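A.B. asks: Give the three-dimensional model of this entry:
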Amino acid sequence: MDKVIMHVDMDAFFASVEMVDNKKLKGKPVIVGGIFERGVVSTCSYEARVFGVKSAMPIYMAKAKCPNGIFLPVRYDRYKEISNKIFDVFHEITPFVEPLSIDEAYLDLTHVNKNPLDIASFIKNKIKKETGLNISVGLSYNKFLAKLASDWNKPNGLKVIQKSDVPEILFPLSVDKVYGLGKKSVKKLNDIGIFTVKELYDLPLIMLLDFFGKFGLEIYERIRGIDKREVTIFRERKSIGKETTLSNDTDDKNDIKPYIKSFSKSISDIMKSKNLRGKNITIKIKTASFVNHTKSKTLSYYICTEDDIYKEACNILDNLEFQEKIRLIGVSISSFKEETVEQMSLF
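C.D. replies: Alright, predicted model coming up:
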């Protein structure tokens, strides 16, 4: 029996919530991410995207591209409130819901005894009625194709990709549409003249294995409509971190350490609330020329306190050599284990 997988994705979620809450913003280039030039775009309305604005773009660049844009700060609590309502609708349909982010999820409908298109219509209509928001839905027999389908005719889209459509429906797509191929992999393919899925499809498996190691088999299968990943109800959190753009670029580490101190407290609070300890600490920096660098250290023991996280993060920072000034700093911890409490024997 073929699986029935749905991928759901809110359209320009943060910006759409702002337009629902303030009707005067509807149809305008709304850009959420901050009002200060040193911030970055979290998301933007489709009206802003026409001007070339996109997520993760620096605010100053977004302002240059869209000078008449309406720039708003992030209201995460409000977005989370709306997200909870949306996920409640998903759980009315099936318990097999895998959240990917605050506004995106997979649903496994394989054992739901209803027409998948009827389910998609129900979800779209109910979310529109309860929140005023549009959602794009993709349906297929695996996760890769379902996600591809939801992105096919955004916004407010609905697309079904069937087995009989594959692989021909994929051939015209650019290789960056293939799940698992990041920027470096795409560039590597482009450098040898591979730009479309059809061109990638024509490569022998041995060449993909040579290019990408054992991951090459997954790519080979994926563009042939094979994706064995299951919808996972509980997603293990791989890391906990905080980052921020600095008020001013700096190469003075003493300017950066107060941020690390604040991050360490926030990370420690989250870890303690989830009963976690970790042993891999990572420092992330972004230079003034927007180049990202990370440096990690794996400890021989697990930590969770603010002081320990701060100490280890500062040790990493002190051993970094800055080639230029820094505009962003981040700290994260990973390689978790759950804290257990052992009851001592009376004897």
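A.B. asks: okay, CA-based contacts and neighbour counts for the rest of this
C.D. replies: Fine.
A.B. asks: quick one: the strands in this structure?
C.D. replies: Under the criterion DSSP state E, the chain contains strands at 5-10, 30-32, 43-44, 70-72, 97-101, 104-108, 135-140, 158-160, 239-250, 276-287, 292-303, 326-338.
A.B. asks: Make JSON lines out of these and add mean neighbour count and distance to Met19.
C.D. replies: Converted to JSON lines, the strands of the chain look like this (neighbours: other C-alpha atoms under 10 Å; distance: least, C-alpha to C-alpha, whole Å):
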{"stretch": "strand 5-10", "mean neighbour count": "26", "distance to Met19": "14"}
{"stretch": "strand 30-32", "mean neighbour count": "29", "distance to Met19": "8"}
{"stretch": "strand 43-44", "mean neighbour count": "26", "distance to Met19": "11"}
{"stretch": "strand 70-72", "mean neighbour count": "19", "distance to Met19": "11"}
{"stretch": "strand 97-101", "mean neighbour count": "16", "distance to Met19": "21"}
{"stretch": "strand 104-108", "mean neighbour count": "23", "distance to Met19": "19"}
{"stretch": "strand 135-140", "mean neighbour count": "26", "distance to Met19": "15"}
{"stretch": "strand 158-160", "mean neighbour count": "20", "distance to Met19": "22"}
{"stretch": "strand 239-250", "mean neighbour count": "16", "distance to Met19": "26"}
{"stretch": "strand 276-287", "mean neighbour count": "21", "distance to Met19": "32"}
{"stretch": "strand 292-303", "mean neighbour count": "14", "distance to Met19": "33"}
{"stretch": "strand 326-338", "mean neighbour count": "21", "distance to Met19": "30"}
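A.B. asks: Proceed likewise with the subsequent sequence, for comparison:
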Amino acid sequence: MNILSRRIAHLDMDAFYASVELLRYPQLRGLPVVIGGKSDHKPTIQADGSLHFSRLREYIGRGVITTATYEARAIGIFSAMGMMKAAQLAPDAILLPVDFDAYRHYSRLFKAAVASIASQIEDSGIDEIYIDLSGLPDDSLTLAKRIKQAVFDATGLTCSIGITPNKLLSKICSSLDKPDGITILDMSEIPNRIWPLPVRKINGIGPKTEKKLASLGISTIAELAQAELGFLQTHFGRSYSTWLYEASHGIDDRPVITSSEPKSISRETTFERNLHPRHDRAVLSEILTVLCIRIAEDLQRKGYLGRTIGIKLRFEDFHTVTRDITLTTFTADHSSIRHAARECLRRVPLEKKLRLLGIRVTKLTTIHSPQGINILSQGELPLVFQEQQSTESMG
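C.D. replies: Next up, the predicted model:
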């Protein structure tokens, strides 16, 4: 199919986690609500039967905002912001804990609703999907309205949709008219609709690239589109510069991938306080064990085995180190994962306090693969390590 004839939609649920919570607590509609508290921030029932909600000013710890309602965003609160910093901006904002079981439930509902209308779907996250509408007979606006209504009927939630010839532009457009918006764009509209936007609106340009582009006098997509490719290559290298140039011109021929295999499964946790490698060894050991058990459960639930086990450590000065090790056989056993993780830990100088610990399993195979069937038929094999591998340290 000709790339220019494609119709690709990006559907993004509106303030998804917060919106799910507002279904449960409709009395909070119109108020600044922050999601990201701990389990002890659950609403409590008062003597008169009413609910008492925690306030952001009551939070003490190192957690970050997961998401917030649009009312909270209007006063400067955004995802990934530190809770304590957010409390300074809006001490009376309502604070609720995350409930991933509920979010996953509504995620399944909205995706099933979309699938009843358009089957070519790429799952891009718990609250967003790409949809290939190219082969459907209705016009784009009609399809967008049908999809939005189906999502609302199934969940009671609103979403925003961008429809363009490719994934890159649709991702940008789904955020232009939030919440509950529809944006339809063709290539001829790029100069008027896309180029005036800041470069960070392009998915794939992060804070570091944005800062570097700004130092070169490039802050909008239009300015990026006008930059010479040779100039960009001087500062960003050949392949990334080519991508920047093409993205700024709305060029993206990636297909909608309707099925994909995960490349890794990971778990990590940020501590409420920095933990000392020796003085808090018992606590760290327990956290390590819990992470390994949960990863093993994730692997088994999803039907995967893994062969490379890695750790991620973030120290009190925010320096982050990763190490990994490859086994001679695939595993989904928590004790084997923990043993490997401990081997990785021995290769890191533990001289500073820690603020984060993570475990990751890569080099995955399904239990239905020849390797998986062979392993499961023989039971868990002895744990023998191949050559130890270390990944680069990340600042």
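A.B. asks: okay, the strands of structure 1 in a markdown table with distance to Val231 of structure 1 next?
C.D. replies: Formatted as a markdown table, the strands of structure 1 follow (distance: least, C-alpha to C-alpha, whole Å):
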| stretch | distance to Val231 of structure 1 |
| --- | --- |
| strand 5-10 | 8 |
| strand 30-32 | 30 |
| strand 43-44 | 26 |
| strand 70-72 | 35 |
| strand 97-101 | 6 |
| strand 104-108 | 6 |
| strand 135-140 | 13 |
| strand 158-160 | 18 |
| strand 239-250 | 21 |
| strand 276-287 | 25 |
| strand 292-303 | 31 |
| strand 326-338 | 23 |
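A.B. asks: Go through those strands and name the closest to Lys214 of structure 1.
C.D. replies: strand 326-338 (23.4 Å; C-alpha to C-alpha).
A.B. asks: what does that closest one rub up against?
C.D. replies: In this structure, residues lying in contact with strand 326-338 of structure 1 by C-alpha atoms under 8 Å, 6 or more residues apart in numbering are 238-251, 256, 259-260, 263-264, 267, 275-288, 290, 302, 313.
A.B. asks: follow-up on the earlier one: identify whichever of the strands of structure 1 lies nearest to Val186 of structure 1.
C.D. replies: Across the strands of structure 1, closest to Val186 of structure 1 is strand 292-303 (C-alpha to C-alpha), at 18.5 Å.
A.B. asks: That closest one: average distance to aligned residues in structure 2?
C.D. replies: Superposed on structure 2, strand 292-303 of structure 1 shows a mean distance to its aligned partners of 3.1 Å (mean C-alpha distance after the TM-score superposition for structure 1).
A.B. asks: Can you check what angle separates that strand from strand 276-287?
C.D. replies: 160 degrees (axes from the mean of the first three to the mean of the last three C-alpha atoms, to 10 degrees).
A.B. asks: Counting by contacts, list what the longest helix anywhere in structure 2 packs against.
C.D. replies: If you go by DSSP state H, structure 2 has its longest helix at helix 281-302. Applying 3 or more C-alpha pairs under 8 Å, 6 or more residues apart in numbering; DSSP states H and E, we find helix 281-302 of structure 2 packed against strand 264-275, helix 334-345, strand 354-366.
A.B. asks: rerun that using 10 Å as the cut-off
C.D. replies: Judged by 3 or more C-alpha pairs under 10 Å, 6 or more residues apart in numbering; DSSP states H and E, the packing partners of helix 281-302 of structure 2 are strand 264-275, strand 304-315, strand 320-331, helix 334-345, strand 354-366.
A.B. asks: what residues does that helix touch?
C.D. replies: Contacts to helix 281-302 of structure 2, defined as C-alpha atoms under 10 Å, 6 or more residues apart in numbering, come from residues 262, 264-269, 271, 275-278, 303-306, 311, 331-339, 341-342, 354, 357-361, 364, 366-367.
A.B. asks: residue contacts, the residue nearest to the spatial centre of structure 2?
C.D. replies: Centroid-nearest residue in structure 2, with C-alpha atoms, centre = their mean: Gly125, separated by 6.5 Å. Residues near Gly125 of structure 2 by C-alpha under 10 Å, 6+ apart: Asp12, Ser107.
A.B. asks: In this structure Asp177 of structure 2 contacts Lys171, no?
C.D. replies: No. Using C-alpha atoms under 10 Å, Asp177 of structure 2 makes no contact with Lys171, being 12.0 Å away.
A.B. asks: Name the residues contacting each of those two.
C.D. replies: Ile161, Gly162.
A.B. asks: Who has more neighbours out of the two?
C.D. replies: Taking neighbours as other C-alpha atoms under 10 Å, Asp177 of structure 2 and Lys171 compare with Lys171 leading, 25 against 13.
A.B. asks: Tell me which of the strands of structure 1 sits nearest to Ile127 of structure 1.
C.D. replies: Nearest of the strands of structure 1 (C-alpha to C-alpha): strand 135-140, 7.7 Å.
A.B. asks: so the closest one aligns onto which residues of structure 2?
C.D. replies: Using TM-score structural alignment, strand 135-140 of structure 1 corresponds to residues 159-164 of structure 2.
A.B. asks: The matching stretch: how far from the chain's middle?
C.D. replies: 19 Å (C-alpha atoms, centre = their mean, to the nearest Å).
A.B. asks: before we move on, what about stretch 155-166 of structure 1?
C.D. replies: 22 Å.
A.B. asks: May I see the buried residues of that stretch?
C.D. replies: Pro155, Asn156, Gly157, Leu158, Lys159, Val160, Ile161 (16 or more other C-alpha atoms under 10 Å).
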